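Q: any chance you can model this:
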Amino acid sequence: MGEAPTDPRRRVPRTDVVLADPRLAAATEAEGRAAVKAAVVQALSRVRSGELEPDDVVGAALAALPGGLRPVLNATGVVLHTNLGRAALSPAARDAVVAAAGHTDVELDLVTGRRAKRGRTALAALHRAVPAAGDVHVVNNGAAALVLAATALAAGGEHGSERPNGWERGGEQRLGGREIIVSRGEMVEIGDGFRLPDLLESTGARLREVGTTNRTTVRDYEQAIGPETAFLLKVHPSNFVVRGFTSSASIRDLAALPVPLVADIGSGLLRPDPLLPDEPDADTTLTDGADLVIASGDKLLGGPQAGLLLGSAPLVERLRRHPLARALRVDKLTLAALQATLAGPSTPTWDALRLDPAVLRDRTEHAHKLLAEAGVPADLVESAAVVGGGGAPEVTLPSWSLSLPSAYASPLRAAATPVVGRVERGRLLLDLRCVPPSADATVVDMVLSVAPRVG
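A: Take a look at the predicted model:
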């Protein structure tokens, strides 16, 4: 007997037909025909098992290819979405990265022809942005910055057992040690199981926890200080808020104690921002007395992934000269993007945080009209966006979204230009806040392209 007309195997496209799809042309050129064919064969196998629809084969094959990051449109309403790479670089930063891709003067003085300080122009731009800093240094991410500080100041050994030259606090010279004093309420865990205590202890330093989960006083820190104290660590719990019967020691209070004070502010805010009144900023934290501030470059600063170290000149110089600093240094592309972010116009992060809800509604309304005319079951709804990236957890941004059946979520992620939204209460919300206005039409086109498959 022959196969029944409804046999699902009849719907499986031929391998050569899929390979001829124009959407796979760029991937074939970049990855090679063999790799693309293997991805297509794997996707067709999923169709045969009923796991994948035939129309989704190309998207699934592209997603399965091992090489190359795929650009996506962030319609989640999360400005700094960690899974999507956090901050989108500004046009100026992108241009700087392209320019720096070739040979550059990253460590060369073109006037003298001699070796120069690596990344000097980017560091100068960072120094200008934070006037309260005596000196600045950049490593590859925020965790690396904290590891470098802990290793250089608290891990012991030749490079970590004594204070930096010229260190003085309160008129008293003291030897550093192997102990980091930190509040129990600031022993945080962030995404992907990353825990602050594990990171610090991996350096060989010992942690001295003080206070309680909800209340830690200056006296708690003061009583814990001893000959083995390397520094006090103040961590901003950026991805959660504890309310009720709580208290914590301020930077100003801790700065009065006779040991170094390191503050991990996390978010990368360099100066006060009225939109984010509860987010600590680097300049104020240093002005209040912190000896070293650690921040991230790819969060509220809106730049590339980087760990920023700002503070006392002797302290920063000590970190820069530590052997571990070489392993944690950033490349020329990061330095170029960081400088352009600091010196250039506003970033996409800045613009998305401040987007006028009325403007957003007009854009979303126009997209909704086009979809409605095409018969797509979309609604225009009020929604709320968030900062993301572990920053400002209580701040919500009034927003507008396209609301679609949740069945659109997966096909849109596999579309020729992936569109990533968020599913709430059984509906897919597409928030255009982080989508460049020039890409609004692309969002509409992608929804229209997958609509026949969703039904």
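Q: could you use CA atoms for every contact and neighbour count after this?
A: Will do.
Q: strands along the stretch 51-200 of the chain, start to end?
A: Here the stretch 51-200 of the chain has its strands, by DSSP state E, counting those that start in this stretch, at 73-74, 78-80, 135-139, 179-183.
Q: name the helices or strands packed onto the second one?
A: Other helices and strands packing on strand 78-80, by 3 or more Cα pairs under 8 Å, 6 or more residues apart in numbering; DSSP states H and E, are helix 348-353, strand 379-388.
Q: likewise for the shortest one?
A: Counting contacts by 3+ Cα pairs under 8 Å, 6+ apart, strand 73-74 packs against strand 419-420.
Q: what is the strand it packs on packed up against?
A: So strand 419-420, by 3+ Cα pairs under 8 Å, 6+ apart, packs with strand 73-74, helix 409-413.
Q: just these: most buried one?
A: Comparing the helices and strands packed on strand 419-420 by mean neighbour count (mean count of other Cα atoms under 10 Å), strand 73-74 comes out on top with a mean of 22.
Q: run a quick neighbour tally on Asp220.
A: Look at Asp220: counted by other Cα atoms under 10 Å, it has 18 neighbours.
Q: surely it is within a strand?
A: No - going by DSSP: H, G, I helix; E, B strand; the rest coil, the assignment for Asp220 is helix, not a strand.
Q: circling back to that earlier point, can you say which of the strands of the stretch 51-200 of the chain is packed in most?
A: Among those, highest average neighbours (mean count of other Cα under 10 Å) belong to strand 78-80, with a mean of 27.
Q: here is the second sequence; please produce its structure so I can put it next to the first one:
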Amino acid sequence: MTTDPRRRIPRTDDLLNHPAVRDASLSATAKKALVQQVQAKARAGEIAPEDVLDHVRAQLPHTPTSLHPVLNATGVVVHTNLGRAPLSHAARCAIEQAAGYTDVELELESGQRSSRRGAGALDALLDACPEAEAALVVNNAAAALVLTCAALNHHGRVVISRGELIEIGAGFRLPELIESARVELVEVGATNRTHLSDYAAAPGAFLKVHPSNYRVEGFTAEASVAELADLAEQRGAALIVDVGSGLLRPDALMPAEPPISEALADGADVVLASGDKLLGGPQAGIILGKKEAIAACARHPLARAVRIDKIRLAALEATVAGGNTPVERFLHAEPDELYQRCRRLAEQLPLECEIVEHDGRVGGGGAPGLRLKGYALRLPEYVAARLRAGDVPVLARVKDGACLVDPRCIEPADEAALGAALVAAWKEQA
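A: The predicted model follows:
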């Protein structure tokens, strides 16, 4: 009489108490479900009872999150598929500090609830942009647009040029976003030409949106922020300006990208921008402007629904106050230095490879058409897939049958990891 092999399957409690399982970054419920799933395979004869522990360990997560750090070798600085702006060291430290209990809505001196949530981030924004009287931060730029249209519309209407009814990422279109605030959207002008007189003939608050992910050229006309501000004041209505990418002050590299400070100086009641694009911070919808207008937005019921969390408030404060963000460095990288970095990478490869001129991009809808002069390694196309599948995933650009590896967005500390990934990808194919 033979012993049933299923009797050799490790007990559930023994498996759960094994150090590898006990210390894994999974809930108790998830650990038990995983153990029972593997035990069921052993009972069905799919695996040997002696292999149960090894199969459980193989399926345990190695990190607390399924997100993988990726090296961005595309040359696109604000890469939406990679989470847009990489955070500065100061912002990352701020996130860790804010992960526990914080005084995000508490006045420590009095012990009472604070009426100014995230005061540090708001003060940092006002210090960096003194043209603003007040600040408000919400979950993202789309939330900022919906909130301001809901709070500042004039008799239930918002007026916008037909040339500014843009579509943003993932197929979301501004008209639908604005109308979700339960306001009537009044379209004026034409795709290429909208005059001040078009706005004057339409009732409602004014909304001006920078078409940051495309350009209209040729026979064009538009009303300026200053002109619309005067008209809005005469009407007793608000002027909302969405500059998009979050440039606080002018940057000579991107002369066509409107800074927040300029729109405020020209008389906008509120200016909206993203926190995770040119500002180089976390996802956030930044609203800067006049006290009365900001207060109206903060009082609106939607403000609670689009409230930003303490983690991103901390990261935003550190980003604005600290400066020297990765985005800023990557945008202003010197071509000669990029060439030398390509040479150092090429010297690590077993075969010769070509260094080619390669224009980087701002990305994230910022400064469309602007070319950032630089260089890249030109490798066989197959290398791109190998790089993505490596222990440290690397995203390169695939173009014209080649894999282009651009070091623009690679931190110096990550250059060795990129070199090792290139060598591994090359050897694996060989």
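Q: can you pull the TM-score for these?
A: The TM-score (TM-score structural alignment, normalised by the length of the second structure) is 0.84; 380 aligned residues with a Cα RMSD of 2.3 Å.
Q: rewinding a little: Gly266 of the first structure is nearest to which of the helices and strands packed on strand 78-80 of the first structure?
A: strand 379-388 (12.2 Å; Cα to Cα).
Q: how about stretch 56-70 of the second structure: buried residues?
A: By neighbour count with 16 or more other Cα atoms under 10 Å, stretch 56-70 of the second structure contains the buried residues Val56, Arg57.
Q: taking the centroid of the second structure, which residue is nearest it?
A: Residue closest to the mean C-alpha point of the second structure, counted by Cα atoms, centre = their mean, is Arg84 at 3.6 Å.
Q: for the counterpart of that residue in the first structure, what are its contacts?
A: Correspondence of Arg84 of the second structure to the first structure, assessed by TM-score structural alignment: Arg86. Counting by Cα atoms under 8 Å, 6 or more residues apart in numbering, Arg86 of the first structure makes contact with Val79, Leu80, Asp298, Lys299, Gly389.
Q: ok, 7 Å please
A: By Cα atoms under 7 Å, 6 or more residues apart in numbering, Arg86 of the first structure lies in contact with Leu80, Asp298, Lys299, Gly389.
Q: distance to Ala367 of the first structure for the helices and strands packed on strand 78-80 of the first structure - can I get that in CSV?
A: Below are these laid out as CSV (distance: least, Cα to Cα, whole Å):
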stretch, distance to Ala367 of the first structure
helix 348-353, 18
strand 379-388, 9
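Q: now mean neighbour count and distance to Pro260 of the first structure too, for these, in CSV please.
A: Converted to CSV, these look like this (neighbours: other Cα atoms under 10 Å; distance: least, Cα to Cα, whole Å):
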stretch, mean neighbour count, distance to Pro260 of the first structure
helix 348-353, 20, 33
strand 379-388, 18, 31
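Q: hmm, back to that, what's the distance between the residue nearest to the centre of the second structure and Ala413 of the second structure?
A: Counting by Cα to Cα, to the nearest Å, the gap from Arg84 of the second structure to Ala413 of the second structure is 20 Å.
Q: now Leu272 of the second structure
A: Leu272 of the second structure is 34 Å from Ala413 of the second structure, by Cα to Cα.
Q: more neighbours: which of those two?
A: It is Leu272, of Leu272 of the second structure and Ala413, that has more neighbours when counted by other Cα under 10 Å, with 29 against 8.
Q: so that one: helix, strand or coil?
A: With three-state DSSP as the criterion, Leu272 of the second structure reads strand.
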